[in-house]
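Undergrad: Sharing a sequence plus its predicted fold:
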Amino acid sequence: MTMDSRSVIDALGALAQEYRLALFRLLVQAGGDGMAAGAIAGALGVPNSSLSFHLAQLRGAGLIEQERQHRTIIYRANYPAMNALVAYLMENCCAASACEGEGCAPTADERKSV
């Protein structure tokens, strides 16, 4: 999956809000099983009315997916879209200079601090 600049702007715009960023990170951590809306609301302390708005923003940007399981809607991170966004941002990494282990690939300590 590749992203064009408009899709990247939409994705970054959707993530540029405290609750949506926390929500997306929560779903990334949840893995392929995803989470029900009620569990997300409880984990983030967000009212259901606000949660619906934030979920819609992330869905509109293509960063999350939803699946109905009986009476419950399960939300999951869209990993191909997430990876495409990161790939787009890293596409020209170190194009102007040679990478020497710093800058392009985060170290284990840098990944832990994010």
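TA: Structure received. Residues are numbered from 1 along each chain as shown.

Undergrad: going forward, measure contacts and count neighbours with C-alpha atoms only.
TA: OK.

Undergrad: Can you show me the helices along this protein?
TA: 5-15, 18-30, 37-44, 48-60, 79-90, 108-113 (DSSP state H).

Undergrad: Would you agree residue 32 is in contact with residue 76?
TA: Yes - in terms of CA atoms under 8 Å, residue 32 counts as a neighbour of residue 76; the distance is 6.6 Å.

Undergrad: Next up, a structure to set beside the first:
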Amino acid sequence: MEIINAIASFAALSQDTRLKAFRLLVSQEPEGLPAGEIARQLSVPHNTMSAHLSVLARAGWVVSKRQSRQIIYRASLSHMEAVVQFLLQDCCAGHPELCASLMEILSGCETAKLNNKDNL
């Protein structure tokens, strides 16, 4: 990822509603949510939410797919991964033990998924 792309990505998330929408979509993976449901859950007018989702889509944070009359939005986990890789590219100057707590946090996502499956 180039710095200019990273800056555009961060700019898209640097607004309250867009950040909340992205976090909501991450929590709804892999199913995603219709645009209207995102607007409802965040108490945002539909046309305003549509504009925010467009900004997130242009920056790569969300993808959409039409299902009959609805557009379903999903978080782009591959884009999130690319941004995290960009941030960590030169991490720890060859001392991975310095990043151990960060790696533990990142691996916690998979642990949480496994725990949720066990509780179903």
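TA: Good, I have the coordinates. Owing to the predicted nature of the structure, the values given are computational and were not obtained by experimental measurement.

Undergrad: Just put the helices of the first structure in CSV and tack on mean neighbour count and distance to residue 97 of the first structure.
TA: Output for the helices of the first structure, formatted as CSV (neighbours: other CA atoms under 10 Å; distance: least, CA to CA, whole Å):
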stretch, mean neighbour count, distance to residue 97 of the first structure
helix 5-15, 17, 24
helix 18-30, 17, 32
helix 37-44, 15, 41
helix 48-60, 16, 35
helix 79-90, 16, 14
helix 108-113, 8, 21
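
Undergrad: Quick one: closest of the ones you listed to residue 102 of the first structure.
TA: helix 108-113 (10.8 Å; CA to CA).

Undergrad: Spatially central residue in the first structure, please.
TA: When CA atoms, centre = their mean is applied to the first structure, the residue found nearest the centroid is residue 24 (4.4 Å).

Undergrad: With adjacent residues omitted, what lies nearest to that residue?
TA: Once flanking residues are discounted, residue 24 of the first structure sits nearest to residue 77: 6.7 Å by CA to CA, 6 or more residues apart in numbering.

Undergrad: about what we covered before: what does the residue nearest to the centre of the first structure align to in the second structure?
TA: Residue pairing (TM-score structural alignment): residue 24 of the first structure is matched to residue 22 of the second structure.

Undergrad: Pull the contacting residues for its match.
TA: 13, 56, 61-62, 75 (CA atoms under 8 Å, 6 or more residues apart in numbering).

Undergrad: Enumerate every residue touching the counterpart of residue 12 of the second structure in the first structure.
TA: Taking TM-score structural alignment, residue 12 of the second structure has residue 14 as its aligned residue in the first structure. Residues counted as contacts of residue 14 of the first structure (CA under 8 Å, 6+ apart) are 20-21, 57-58, 61.
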